[in-house]
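*Asks:* the following block contains a protein sequence and its predicted model.
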Amino acid sequence: MLILVTGGAASGKSAHAERLLCASAAGARLYLATMQPFGAAAETRIARHRALRRDKGFETVERPLGLAGLELPRRYDGILLEDLGNLLANELFDPAGAGEAAFGSTLAGIARLQDCCETLVVVSNEVFSDGLAYPPETAAYIRTLGRLHAALAARADAVYESVCGILLPLKGEKGI
């Protein structure tokens, strides 16, 4: 099963994603963290997420790049990928990343994760509606993230958007 959870910054999407995964995967659960700890703000977010998932039975793997090559120690009942926006940025802009091949590399990595679990929950960001003009690199990132959302939503069993802490079903049992 593939579940996509999107939302704006501080919308509650991560907490919703954890709850969805815990409800659907009672056994072994993996939290796959993609954020690179650049600066104090990133360190604070990482610490907050670690605290939120404490005592929820997650193993944690930190992997900012190259999901397609990830070797996991076993099969999991559920994996939570936190988050697609960070992973894509890492693949596009990190010198060790996939660069122009980031779209395909990211999809291959997600397919690899699906092979390693019964339920995969992917958390992502809604960064498409501010109406601002961005430099070409940022605009390319936004377009690629949109393409990833479309590709994952088409394959997903369920898609949700978190808005102000409210989880809205867009596709799946309670969605369209």
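*Replies:* Looks like it came in fine. Numbers count the residues shown, from 1 in each chain.

*Asks:* from here on, just use CA atoms for contacts and neighbour counts.
*Replies:* Will do.

*Asks:* what residues does the helix or strand harbouring Ala23 touch?
*Replies:* Assigned by DSSP states H and E, Ala23 belongs to helix 13-24. If you take CA atoms under 8 Å, 6 or more residues apart in numbering as the criterion, helix 13-24 is touched by 5-7, 52-53, 56, 78-80, 82, 119-123, 161-162, 165, 167.

*Asks:* got it, and stretch 110-119?
*Replies:* Applying CA under 8 Å, 6+ apart, the set of residues contacting stretch 110-119 is 1-3, 21, 24-25, 67-68, 70, 72, 74-79, 120.

*Asks:* show me the contacts for the residue sitting furthest away from the middle of the chain.
*Replies:* Of all residues in the chain, Ala133 has its C-alpha farthest from the mean position, at 25.0 Å, by CA atoms, centre = their mean. Ala133 makes contacts with Ala139, as judged by CA under 8 Å, 6+ apart.

*Asks:* for it, helix, strand, or coil?
*Replies:* Of the three states, Ala133 takes coil under DSSP: H, G, I helix; E, B strand; the rest coil.

*Asks:* what's the span of stretch 1-10 from first residue to last?
*Replies:* 26 Å (CA to CA, to the nearest Å).

*Asks:* show me where this structure has helices.
*Replies:* For the chain, the helices defined by DSSP state H occupy 13-24, 39-53, 84-93, 102-115, 136-155.

*Asks:* so for the longest one, what gets flagged as buried?
*Replies:* If I follow you right, that is helix 136-155. 141-142, 144-146, 148-149, 152-153 (16 or more other CA atoms under 10 Å).

*Asks:* structure B:
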Amino acid sequence: MLTLITGGCKCGKSSIAEDILSDFCGRKIYIATMEPFGEEAHTAISRHRMMRSGKGFETVEKYTDIQDIDLPDGCAVLLECACNLMANEMFSKGERSPAQKIITGISKLSGRADRFIIVTNQVGDDGIEYPDETMEYIRQMGLLNAAIAQAADVVIEAVYGVPVYLKGAAK
């Protein structure tokens, strides 16, 4: 089952994702995509590690090339987050079609997992014009989020910590 959780910054997406997987009895894999650059990143990483503590997740730090991860069959996966993965592919690796590359990776990985949850952010809603490379990032994120939502069994928008089901139903 593929689930996409979207929403604004710091609105409870991670907590919702972890709650969905709380009853899963098999192996739980957390794919961490945030590179530990700077104090803000280190703070966010520490906060997420504390949130996951004691919940049975195995952490795989993979900042690019998620298609290369060797997942055990039948596991549950929480990929956090698509926005960091996109930035890493675009700006660290110079990938020319990052949305398609990430979609291919998700397709490969989700085929092995019993449950696969992707956390993403809503970007580009502010209507402000940015430099060209930022506008391309926003465009690529739109392509990625739309493709994942189309393929997903469940799409949830986190609104102030409340899961709003846009596609599929609560289990």
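*Replies:* Arrived safely, thanks for sending. These numbers were taken from a predicted model, which means no experiment stands behind them.

*Asks:* can you pull the TM-score for these?
*Replies:* After superposition, the two chains reach a TM-score (TM-score structural alignment, normalised by the length of structure 2) of 0.95; 170 aligned residues with a CA RMSD of 1.2 Å.

*Asks:* in a markdown table: the buried residues of helix 136-155 of structure 1, plus distance to Phe103 of structure 1.
*Replies:* As requested, the buried residues of helix 136-155 of structure 1 are exported to a markdown table (distance: CA to CA, whole Å):
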| residue | distance to Phe103 of structure 1 |
| --- | --- |
| Tyr141 | 10 |
| Ile142 | 12 |
| Thr144 | 7 |
| Leu145 | 8 |
| Gly146 | 10 |
| Leu148 | 7 |
| His149 | 11 |
| Leu152 | 12 |
| Ala153 | 15 |
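
*Asks:* which one of the residues you listed sits closest to Thr60 of structure 1?
*Replies:* Among the buried residues of helix 136-155 of structure 1, Leu152 lies closest to Thr60 of structure 1 (CA to CA), at 23.0 Å.

*Asks:* buried residues in stretch 102-118 of structure 1, which are they?
*Replies:* Neighbour count says stretch 102-118 of structure 1 has 102-103, 105-110, 112-114, 116-118 buried, by 16+ other CA under 10 Å.

*Asks:* whereabouts in structure 2 does that stretch align?
*Replies:* Using TM-score structural alignment, the residues of structure 2 aligned to stretch 102-118 of structure 1 are 98-114.

*Asks:* picking up where we left off before, quick one: the helix holding Ala23 of structure 1 to helix 39-53, angle?
*Replies:* 30 degrees (axes from the mean of the first three to the mean of the last three CA atoms, to 10 degrees).

*Asks:* could you give the separation of helix 13-24 of structure 1 from the chain centroid?
*Replies:* In terms of CA atoms, centre = their mean, to the nearest Å, the centre of helix 13-24 of structure 1 is found 12 Å from the chain centre.

*Asks:* can you list the buried residues of stretch 102-118 of structure 1 in a markdown table and add distance to Leu88 of structure 1?
*Replies:* Conversion of the buried residues of stretch 102-118 of structure 1 to a markdown table gives the following (distance: CA to CA, whole Å):
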| residue | distance to Leu88 of structure 1 |
| --- | --- |
| Ala102 | 7 |
| Phe103 | 8 |
| Ser105 | 9 |
| Thr106 | 7 |
| Leu107 | 10 |
| Ala108 | 12 |
| Gly109 | 11 |
| Ile110 | 12 |
| Arg112 | 16 |
| Leu113 | 15 |
| Gln114 | 18 |
| Cys116 | 20 |
| Cys117 | 21 |
| Glu118 | 23 |
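
*Asks:* which members of those residues are the farthest-apart pair?
*Replies:* Ala102 and Glu118 (25.0 Å).

*Asks:* picking up where we left off before, indicate which one of the helices of structure 1 is closest to Ser129 of structure 1.
*Replies:* Closest to Ser129 of structure 1 of those, according to CA to CA: helix 136-155, at 10.4 Å.

*Asks:* give the contact list for Ile46 of structure 1.
*Replies:* Residues in contact with Ile46 of structure 1 (CA under 8 Å, 6+ apart) are 35, 37.

*Asks:* no more questions from me, cheers.
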